[in-house]
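>>> Quick one: sequence and predicted model below, then my questions.
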Amino acid sequence: MSAGTLSYAVELRTIASPALWAVTVAALSLLLLVDLLITRRPREESVRASVGWSVFYLLLPVLFGCYLWAAHGGGVAAEFFTGFVVEKSLSVDNLFVFMLLLAAFAVPPALARRVLLYGIVGALVLRVVFIWLGAAALQSGTWAFLLFGAILIVTAGKIVKDVLRGGGHEVDISSMRTVLLVRRFVPVTDDYRGSRLVVRERGRLALTPLALAAVAILGTDIVFAVDSVPAVYGVTEDPFLVFATNAFALLGLRALYFVLQGVLTRLRHLNHGLSVILAFIGVKLVLHWAHGVWAWVPEIPTLASLLVIVSVLVIVTVTSLLANRRDRVRAASARPEPVGEPAGER
């Protein structure tokens, strides 16, 4: 290739045979069906059950990665594990927004897991669409690497800007376009009607607040997909691995939400870490494009990417815990000392 060729078509190769695709999709559908049956009856999620399901959904990608290692080698397995860590860290950030949406819509605890399942299914469908679009973009030319890299770098900058402004995670339902659009054309009941999304009221169909919460989460899923799919394409160009990392990262979100519900707000530096990870992968994509044009431009190996991503997540977790501990010490020292009674009055 000549140095003047700034873009060329990418031949996407996949390790997945039609049989592997079929088995993976069938297993995913079965797991989603099980989740749907579990959430059929409205009830509060127990922490013990959530921990059990979370462990189960963390073991699945480990076993799948071991299979990839045995069947296709360590390089493919490293790409899968790196992509999974990226997607899982982004999905934990998504849980912050889900938590705020559930609180903003005052979703009863007994219905929370049903809304989360709707969000997970919607996210998975949208990821499939974006994965297909991403693959088509890559096949049309390497300009897609530059586009994906730019999206991630801009997103990282936006996260840093929000952090510096002290905005963090904020949800304003009244300004959400998806919610405004639904309210404009469809009547909405004032209260929840169990797990029902649609009811008949005064002779016409009306949505319940549960349906609005599901629509709001679906709207945020679109934003999440724009970030997550380019991020994992920065790790692997195999559409099957991109799909698998997204699927495994999303499957355990419902259970993980109830496990981390009390911990999420303590990870105050998670956004800082995600901005670093997204910017790093964005640079990696740009270097990957440049290496295809000019061979002397270095690329970032997958194992090095995994080391950087894991290190960033460990660092922001430790700094968050230390910051929380510092605040507790300051709060304790700021409390006024109890005034003792005079000795003569005892």
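That came through fine. Numbering: from 1, shown residues only.
>>> going forward, measure contacts between C-alpha atoms and count neighbours the same way
Noted.
>>> okay, which residue is most central for the chain?
When C-alpha atoms, centre = their mean is applied to the chain, the residue found nearest the centroid is residue 91 (1.9 Å).
>>> wait, that residue sits on residue 251?
No - contact criterion C-alpha atoms under 8 Å: residue 91 and residue 251 do not qualify, at 10.2 Å.
>>> I'd like to know how far the residue lying closest to residue 316 once chain neighbours are set aside sits from residue 42.
Of all residues not flanking residue 316 in the chain, residue 269 sits nearest, at 5.4 Å (C-alpha to C-alpha, 6 or more residues apart in numbering). Distance, residue 269 to residue 42, by C-alpha to C-alpha, to the nearest Å: 34 Å.
>>> Looking at those two, which is more packed in?
residue 269 (20 against 16; other C-alpha atoms under 10 Å).
>>> In this structure the more buried one contacts residue 318, no?
No - with contact defined as C-alpha under 8 Å, residue 269 and residue 318 do not form a contacting pair (9.2 Å).
>>> Residue 193: what's it in contact with?
residue 208 (C-alpha atoms under 8 Å, 6 or more residues apart in numbering).
>>> swap that for residue 105, sorry
Residue 105 touches 209, 213, counting by C-alpha under 8 Å, 6+ apart.
>>> roughly how far apart are it and residue 150?
For residue 105 relative to residue 150 (C-alpha to C-alpha), the value is 34 Å.
>>> just the strands in the stretch 151-300 of the chain please.
198-201, 204-207 (DSSP state E, counting those that start in this stretch).
>>> buried stuff in the first one?
Neighbour-count burial for strand 198-201, counted by 16 or more other C-alpha atoms under 10 Å, picks out residue 198.
>>> Which elements pack onto it?
Packed against strand 198-201, as judged by 3 or more C-alpha pairs under 8 Å, 6 or more residues apart in numbering; DSSP states H and E, are the following elements: strand 204-207.
>>> which residues touch the strand it packs on?
186-189, 197-200.
>>> change it to 10 Å
With contacts defined as C-alpha atoms under 10 Å, 6 or more residues apart in numbering, strand 204-207 is touched by 182-183, 186-190, 192-193, 196-201.
>>> What of stretch 119-128?
32, 98, 113-114, 116-118, 129-134, 213-226, 228-229, 239, 242-243, 246-247, 249-254.
>>> Out of those, name the ones that lie in helices.
Secondary structure from DSSP state H places 32, 98, 113-114, 116-118, 129-134, 213-226, 228-229, 239, 242-243, 246-247, 249-251, 253-254 of those in helices.
>>> Residue 305: how many residues sit nearby?
Counted with other C-alpha under 10 Å, residue 305 comes out at 22.
>>> ok, it touching residue 278?
No - between residue 305 and residue 278 there is no contact under C-alpha atoms under 10 Å: 11.4 Å.
>>> want to compare, so here's the second one:
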Amino acid sequence: MFTGIDSVAGPALWLITVGALLALLVVDFTLTRRPHEVALGEAVRWSLFYIALPLAFTGFVWLRFGSQHGIEYLAGYVVEKSLSVDNLFVFMLLLTAFAVPAELQQRVLLYGIVGALVLRAVFIALGAAALARFDWAFLLFGLILVVSAVRILRAAGSERQSTVDVDRLRSVRLLRRLVPVTADYQGPRLLGRIDGRRALTPFAVVVFAVLTTDVVFAVDSVPAVYGITGDPYLVFVTNAFALLGLRALYFVLHSMLARLVHLNYGLALILGFIGAKLTLHWAHLQWPGVPEVPTLASLGVIVLILAGTIASSLHAARDRHPQRLP
């Protein structure tokens, strides 16, 4: 599973990858420069592109670095993509709570994605350094995932929260204490004026709220993919590909997210499984006789959990709203 902290990618591939990522972000910013409400057809086309791209990249990793790394990359991408769907649910609650105009929603999501990419890059670098120096970092990451799984499972035991009280968010309360906020949105502008003084717009406040949630998601996400592969390059590209398509995927899944009523149960199982896998790897380093979970078996378990989660969620939604579903 872990073959060392050195990346399979050399400096040239890192530079090409980061350059391609920046180019895609520039395209996204260009597309959202003119505020407009996203049509379903537009969202579907971009979602298909951002799903086809990482799947095609699987072939590149497989041919360039071998089947083991190909399986690790694919398993890591599936994990990150499934966790990103939960991100979308929180983004939906925030956009609704802040009453973000439809034409501005994709720009808020794009700022959130950029913030998440930066945070993931920092966490990935820190995680790589820790895993390279300390065996107990595997145990720590495993415990973090198990705790996260328990937290998600407890939340899944109650009715999923459908609203957010903006005034109770600590990040928002702190920001409003420090800086005045205008009453109305002023397009995608982050700054406005109150009585001649500079002030933040509600758009800036919702962007700040989204960025603070990115920190929480990064704490779960990075250890989860390090439970699949110890290669920092594969960890980075799986996170990047999972995040890049979120803007378009949000508008495709917006009406369907509420139907994934068992999503938290599935995510809790996945995080708990990967946490146990990391713990076993730490134990294997201490006592070589302790078995490890093969990456291919991990991919199979993750896919089965996701398939079961989707099937049970749709079945439960059909029972709740039979007139809305075929």
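Sure, I can see it. Owing to the predicted nature of the structure, the values given are computational and were not obtained by experimental measurement.
>>> care to give me the TM-score?
Here the TM-score for the pair of chains, by TM-score structural alignment, normalised by the length of the second structure, is 0.96; 323 aligned residues with a C-alpha RMSD of 1.5 Å.
>>> Now do the shared contacts for residue 269 and residue 318 of the first structure.
Counting by C-alpha under 10 Å, 6+ apart, nothing touches both residue 269 of the first structure and residue 318.
>>> Relative to residue 29 of the second structure, how far out is the residue opposite residue 145 of the first structure in the second structure once aligned?
Aligning on TM-score structural alignment places residue 145 of the first structure opposite residue 138 in the second structure. The gap separating residue 138 of the second structure from residue 29 of the second structure is 37 Å, by C-alpha to C-alpha.
>>> For the two, work out which one has more neighbours and name it.
Shown here are residue 138 of the second structure and residue 29; by other C-alpha under 10 Å, residue 138 has more neighbours (25 against 15).
>>> which helices and strands sit right next to the host helix or strand of that one?
Using DSSP states H and E, residue 138 of the second structure falls within helix 136-156. Under the contact definition 3 or more C-alpha pairs under 10 Å, 6 or more residues apart in numbering; DSSP states H and E, helix 136-156 of the second structure sits against helix 105-133, helix 202-226, helix 263-286.
>>> Relative to the first structure, and after superposing, what's the average distance for the last one?
In this overlay with the first structure, the average offset of helix 263-286 of the second structure from its partner residues is 0.4 Å by mean C-alpha distance after the TM-score superposition for the first structure.
>>> Give me the range in the first structure that stretch 93-107 of the second structure lines up against.
The aligned range for stretch 93-107 of the second structure is 100-114, by TM-score structural alignment.
>>> Sorry, slip of the keys, the one I care about is stretch 267-276 of the second structure.
Mapped onto the first structure using TM-score structural alignment, stretch 267-276 of the second structure spans residues 274-283.
>>> ok, now stretch 183-202 of the second structure?
The aligned range for stretch 183-202 of the second structure in the first structure is 190-209, by TM-score structural alignment.
>>> quick one on the thing from earlier: how about residues contacting the helix holding residue 138 of the second structure?
The contact list for helix 136-156 of the second structure, computed with C-alpha under 10 Å, 6+ apart, reads 127-131, 161, 219-224, 226-227, 261-283, 285-286.
>>> Now do that helix: distance to the chain's middle.
Taking C-alpha atoms, centre = their mean, to the nearest Å, the mean C-alpha location of helix 136-156 of the second structure is offset from the chain mean by 16 Å.
>>> Tell me the mean distance between that helix and the first structure once they are aligned.
With mean C-alpha distance after the TM-score superposition for the first structure, helix 136-156 of the second structure averages 0.7 Å from its match.
>>> Pull out the buried positions in that helix.
136-150, 152-153, 156.
>>> wouldn't residue 111 of the second structure be in contact with residue 190 here?
No - counting by C-alpha under 10 Å, residue 111 of the second structure does not reach residue 190; the two are 11.3 Å apart.
>>> Which residues are in contact with each of those two?
Shared contacts of residue 111 of the second structure and residue 190, counting by C-alpha under 10 Å, 6+ apart, come down to residue 207.
>>> and the aligned residue in the first structure for residue 165 of the second structure, what does it touch?
Superposed on the first structure with TM-score structural alignment, residue 165 of the second structure falls opposite residue 172. Residue 172 of the first structure makes contacts with 100-101, 104, as judged by C-alpha under 10 Å, 6+ apart.
>>> Next, work out how far apart residue 172 of the first structure and residue 208 of the first structure are.
19 Å.
>>> Same question for residue 50 of the first structure.
Distance of residue 50 of the first structure to residue 208 of the first structure, computed by C-alpha to C-alpha: 27 Å.
>>> Next: residue 181 of the first structure.
To residue 208 of the first structure, residue 181 of the first structure is 15 Å away according to C-alpha to C-alpha.
>>> higher neighbour count, the two?
residue 208 (21 against 10).
>>> ok, now which ones touch the more buried one?
Shown in contact with residue 208 of the first structure (C-alpha under 10 Å, 6+ apart): 187-199.
>>> Can you point out the helix or strand that includes the nearest residue to residue 266 of the second structure once chain neighbours are set aside?
Nearest residue to residue 266 of the second structure in three dimensions, chain neighbours excluded: residue 309, at 5.5 Å (C-alpha to C-alpha, 6+ apart). Using DSSP H and E, residue 309 of the second structure falls within helix 295-320.
>>> Onto which residues of the first structure does that helix map?
With TM-score structural alignment as the criterion, helix 295-320 of the second structure aligns to 302-327.
>>> how much does the matching stretch stray from the second structure?
Overall, stretch 302-327 of the first structure averages 0.8 Å from its counterpart (mean C-alpha distance after the TM-score superposition for the first structure).
>>> Touching both of residue 305 and residue 278 of the first structure, which residues are there?
Counting by C-alpha under 10 Å, 6+ apart, the shared contacts of residue 305 of the first structure and residue 278 are 86, 234, 284.
>>> filter those to the buried ones?
When these are checked for burial by 16+ other C-alpha under 10 Å, the buried set is 86, 234, 284.
>>> counterpart of the second one in the second structure?
In the second structure, the position corresponding to residue 234 of the first structure is occupied by residue 227, as judged by TM-score structural alignment.
>>> List the contacts of its match.
By C-alpha under 10 Å, 6+ apart, the neighbours of residue 227 of the second structure are 1-2, 72, 76, 138, 141-142, 145, 235, 271, 273-279, 281, 295, 298.
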